[in-house]
Each structure stands twice: as structure tokens, then as C-alpha cells.
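>>> no FASTA, just this:
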């Protein structure tokens, strides 16, 4: 592998918290070879006090999805207490002031419509777009947090896995044939999740 041709970081859910912060750190430290992209899937990165003012009105998922399946507001607060997250740390929240987010590499972002933290991803996408960073956002209506791992038999779960392959291809400036992506992802999906 040649990281100069493609160097992407990212992960989903709790591991997804690391991707944007590490992308910021990689830019700040002039990592060589430089990142060519980052994948952001269902991370928590904001609290009401840290949401950019321009987007406070759309950051509603903690209220709208307070009774969400898998992670509701009470569970979300408990998890945040356990994690001990510092929302004002740039390692955790890449939108903390003092950094030009326009220097971040392109991002492929996924958000779940019924996720307590859905709007963290949406706000992140909008801020990147405002800064002229190439960003791809796939939002999935009616599904909970990290749905493709927790509810793998849903049609949307399989679609999201194919979207990840397509998102990575986009981050690598590659074309991907839809049918080949579906066949490869779904074969691996069936092996991984026994569906």
C-alpha cells in the first residue's frame, strides 16, 4: 500500500469520535504523508455549549430523539460520564476554535435519523461545507445509532455498508461500479453478520 495515494482514517460510533480529532491533529502536525480523507460515522462531538452558533437551531437530536432505540438520552448522558469526554478539547471536538477547518481533508460522513447524536454529524458536515472542504453526507431516515452493526438485517444496513465502500472510493478519487460494490460488500456482510 502507498499511503501517498490514499490515507484515510475513521471509524464508527465510539471509535468514530477519534477520526475528526485525529484529522485535525494530523493537519496541525503536518503529518507526512498527509491524510487524503476521513470517515465520520455516528460519533458524538458536541454539546449544546460547543455547537457553532450558526447551527444551534438545527442541533435538535438530543431532544427529538430523547427516547431513541439503542441509545436514549439517559443512556447517552451515562455513557458521556463514563467516557469523561472533554467537548472543548480539539482532540475530541475538531470544531473547537483556534483552527481553520478549511485545512481538513475531505470527509465522508454518515448520520442515522433516529440517533441521539445525529446532529453532531450534520453540523460537522455543514461546517466543513462552509469552509469549502469536500464533504459527502449520507443520512439514513428512521434508523438508530450505528444501525448497520446493531440491526444488520435491515435493508438500510446493507445499503449503508455499500455506501461506505462508495464513500471510501470517493475519498480515494476512484470510480466504483455500483454492482461490484454491492456484490463485494454484501458477500462480506453475509460472512461477518451471518445473515
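Thanks, I have it. Nothing here was measured: the structure is a model prediction, and the numbers come from that model.

>>> For the rest of this, base every contact and every neighbour count on C-alpha atoms.
Fine.

>>> mind listing the helices for the chain?
13-16, 18-28, 61-64, 73-83, 118-130, 147-150, 155-171, 178-193 (DSSP state H).

>>> and of those helices, who's closest to residue 138?
Between residue 138 and the helices of the chain, the tightest spacing by Cα to Cα is seen for helix 155-171, at 7.9 Å.

>>> re earlier: show me the one of the helices of the chain that comes nearest residue 140.
helix 155-171 (7.4 Å).

>>> and the closest one, what does it pack onto?
strand 37-41, strand 107-112, strand 135-140, helix 147-150, helix 178-193 (3 or more Cα pairs under 8 Å, 6 or more residues apart in numbering; DSSP states H and E).

>>> re the thing from before, can you list the helices of the chain in CSV and add mean neighbour count?
Shown next, in CSV, are those (neighbours: other Cα atoms under 10 Å):
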stretch, mean neighbour count
helix 13-16, 16
helix 18-28, 21
helix 61-64, 16
helix 73-83, 13
helix 118-130, 21
helix 147-150, 17
helix 155-171, 19
helix 178-193, 14
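
>>> Any chance of TSV for these, columns distance to residue 94?
Putting these into TSV (distance: least, Cα to Cα, whole Å) gives the following:
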stretch	distance to residue 94
helix 13-16	12
helix 18-28	5
helix 61-64	20
helix 73-83	17
helix 118-130	9
helix 147-150	24
helix 155-171	19
helix 178-193	30
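
>>> another one to put next to it:
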């Protein structure tokens, strides 16, 4: 059964006549997405700083949320939105809570959106953000720190793909890949949950629209940078946390990726929240269960980063 608070929110959305995201042109859909992600969590008075980094094609923005000076590491977060929607403002409150609950610094990086910038633009930008963070850790945080990557939905896909690329390119090092209801399959309709939970937050039509916007004429059925389940070798990846929601069209592909990594001897923690729905991290203000899942994510990230931190990280100068 769907979490009662989230079921009520879904019923309210249906009664309001809210259009499906795929029924709107991308710019209008982005505006609606900003509305949908606004005020879903209590706002925190946590300051942030804005920086820019050099993406492959343009300068891109990122935000830094700072924890205490002795924070054990930094989380690089990639936002969701089907590779078409989402921005730093949409995820401001979520990143504030992730910083506060984990006690770790959080950096959220923007990436170019489709259809204006189709695949693999988001991948290239996300890996560039990881390289920027690794290169600027000391200048931003006064000492080298372990880095974890995290993301939800399309952002979970990017966190997974960046982890694959970092393994192939021998860095930067990643302490944990935290993938929340990630996109991992080559196309919509490949798993039973795609049909079983069609229309619960995500419709089949919207998933197909996002897929078309992102991949366009590109062949998405052979490139792991679009679908990490296509990777021929998953061994040697960073430890992974995979969170999935019981009533999510993406449920089965998230489970499949966790199982594939486990079969490749990657250390994996798979957490299935049976009553939750797609996008629950942005709904944590509506549901105690979703709120607990956000805390679970924050604590897992802290534990992984603390395990990687060395005494030198905490004592950069010696007397």
C-alpha cells in the first residue's frame, strides 16, 4: 500500500487537473517541476556559495553547502528531472537537508539539459564536475577530503555513470555511489514495474518523452553512459547504496542494477522502501517514511566518507 500521506498528495494532484509533464513543452515543464519541488521540505537557514566550473562546452554553475570544519568528506549531488528538467534552485532545500543531516559538505552541480543538449552532454558535464571538485577540494575546504557521488532518478543515472567513468579513467576516487531510484535501463518498458506502476508520479508517456528528448537519434541500446545496466563489466566500482521505492516505475531497474553490481562483487546495499513512490526525497516534508529515507541516505553517505577519511584529513598541519 502506498504511504498514506503520499497517496493523499497524489490524489490532490489528480483532483487539481495538473497536466502530465510530457504534455508541456520543455520550458513549461521545467516551470511546473519547480512548482512541484518547492516547499516540500521545511526550509533551512543554511548558507551556500556559488561557483562555476568549466564544462566541455560552457561554464556551468554549482553550489557549495558547507558543514562544520571537521566534516569527514564532501558529497557531489546530481539532480533528477529526466535529463530535461531540474536545476540548482529545485534542489536547494534537499541539498541543505542533506548537508545538515550528514554533517558533510554538499556540492550540487548543474549540467546541460535535453533536448537543447542531448546525450551525452549531461554525462560529460557531470564528470567534469567531479574533476573540478577533486582539483579544488583543498582550496575550497582547506584539506583533501574523500568524495561521494549521489543523485536521484536521472541524477542517480549520472552518479552511476560517473562512477563507471572514474573507474575506467582511474579517478577521481569515489568513496560511495548513492543511487536513489536511478534510471539504469536502456529504454522505457524493459521491466515489469514500468507498466505495473505507470502513472504513479511517472507515466509511460513521460518516460518515453524524456528518453526521446535525451537520446534523440543516438543509439541508447549499446552505450553504458546512457544506461549503466549495459556496462559489460561492473567489477571494481566504488561501494554502492541503491534506494528504490515500492510504487515506482523505475523500481525494477534499480534493483537489477544493484543485483548486477553485487554479482560483480561490488559492495552493495539495496534498500527497498515498499510504500514510497518516485521522487520521495523531494517529498520528505509530506511523509515521515520519506523523511526517514532521506536521513538514511545522509547517514550512509557520512559513514562511507568517515571510513575513507584519514587522520591526515583531520589534521592537515602538525605542531
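Yep, it's here. Predicted, not measured: the structure shown is a model, and the values here were computed from it.

>>> care to give me the TM-score?
After superposition, the two chains reach a TM-score (TM-score structural alignment, normalised by the length of the first structure) of 0.74; 164 aligned residues with a Cα RMSD of 2.5 Å.

>>> ok, back up a step: nearest to residue 46 of the first structure, out of the helices of the first structure?
Using Cα to Cα, the nearest of the helices of the first structure to residue 46 of the first structure is helix 118-130, at 6.0 Å.

>>> Where in the first structure does stretch 241-253 of the second structure fall?
Taking TM-score structural alignment as the measure, the first structure aligns residues 108-120 with stretch 241-253 of the second structure.

>>> Quick check, residue 249 of the second structure in contact with residue 190.
No. Using Cα atoms under 8 Å, residue 249 of the second structure is not in contact with residue 190, being 10.5 Å away.

>>> who has more neighbours, these two?
Set side by side, residue 249 of the second structure and residue 190 show more neighbours around residue 249, with 29 against 12, by other Cα atoms under 10 Å.

>>> check contacts around the aligned residue in the first structure for residue 159 of the second structure.
Following TM-score structural alignment, the counterpart assigned to residue 159 of the second structure within the first structure is residue 19. By Cα atoms under 8 Å, 6 or more residues apart in numbering, the contact list for residue 19 of the first structure reads 9, 10, 11, 38, 39, 40.

>>> Show the contacting residues for the fourth one.
Applying Cα under 8 Å, 6+ apart, we find residue 38 of the first structure in contact with 8, 9, 10, 19, 20, 23, 105, 106, 107, 108, 171.

>>> Now name the helix or strand holding residue 50 of the second structure.
Using DSSP states H and E, residue 50 of the second structure falls within strand 48-54.

>>> Provide the aligned range in the first structure for that strand.
Strand 48-54 of the second structure maps onto no residues of the first structure, going by TM-score structural alignment.

>>> following that strand, which helix or strand comes up?
Trace forward from strand 48-54 of the second structure with DSSP H and E and the next one is strand 59-65.

>>> re earlier: and the angle from the strand holding residue 50 of the second structure to strand 59-65?
With axes from the mean of the first three to the mean of the last three Cα atoms, to 10 degrees applied, the angle from strand 48-54 of the second structure to strand 59-65 works out at 150 degrees.

>>> Off-centre distance for strand 48-54 of the second structure?
The chain centroid and the centroid of strand 48-54 of the second structure are separated by 19 Å under Cα atoms, centre = their mean, to the nearest Å.

>>> In the first structure, what range does the helix or strand where residue 93 of the second structure lies match?
Using DSSP H and E, residue 93 of the second structure falls within helix 92-102. Across the first structure, nothing matches helix 92-102 of the second structure (TM-score structural alignment).

>>> relative to strand 59-65, how tilted is that helix?
Going by the same axes, to 10 degrees, helix 92-102 of the second structure makes 40 degrees with strand 59-65.

>>> Name the next helix or strand following helix 92-102 of the second structure along the chain.
Assigned by DSSP H and E, the successor of helix 92-102 of the second structure is strand 105-109.

>>> What's the match for residue 79 of the first structure in the second structure?
Checking with TM-score structural alignment, residue 79 of the first structure has residue 210 as its match.

>>> now do residue 144 of the first structure
Aligned partner of residue 144 of the first structure by TM-score structural alignment: residue 277.

>>> so how far is residue 183 of the second structure from that match?
14 Å (Cα to Cα, to the nearest Å).

>>> Residue 26 of the second structure now?
Residue 26 of the second structure is 19 Å from residue 183 of the second structure, by Cα to Cα.

>>> Looking at those two, which has the bigger crowd around it?
Neighbour comparison, residue 26 of the second structure and residue 183: the larger count goes to residue 183, with 28 against 19 (by other Cα under 10 Å).

>>> Contact partners for the equivalent of that one over in the first structure?
Alignment note (TM-score structural alignment): residue 183 of the second structure maps to residue 44 of the first structure. Residue 44 of the first structure makes contact with 13, 14, 16, 17, 117, 120, 121, according to Cα under 8 Å, 6+ apart.

>>> Dump these into CSV; add distance to residue 179 of the first structure as well.
Putting the contacts of residue 44 of the first structure into CSV (distance: Cα to Cα, whole Å) gives the following:
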residue, distance to residue 179 of the first structure
13, 27
14, 31
16, 28
17, 31
117, 32
120, 31
121, 28
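
>>> Just the closest of these to residue 154 of the first structure, please.
Among the contacts of residue 44 of the first structure, and counting by Cα to Cα, the member closest to residue 154 of the first structure is residue 13, at 18.0 Å.

>>> Just to check, that closest one is in contact with residue 71?
No. Assessed by Cα under 8 Å, residue 13 of the first structure is found out of contact with residue 71, at 11.2 Å.

>>> Overlap in contacts, the two.
residue 145.

>>> Okay, residue 221 of the second structure and residue 229 of the second structure: tell me how far apart.
From residue 221 of the second structure over to residue 229 of the second structure (counting by Cα to Cα), the distance is 10 Å.

>>> ditto for residue 194 of the second structure
16 Å.

>>> Kindly report the same for residue 49 of the second structure.
35 Å.

>>> again, but for residue 14 of the second structure
33 Å.

>>> cool, and residue 159 of the second structure?
13 Å.

>>> Can you give me the first-to-last residue distance of stretch 140-158 of the second structure?
23 Å.
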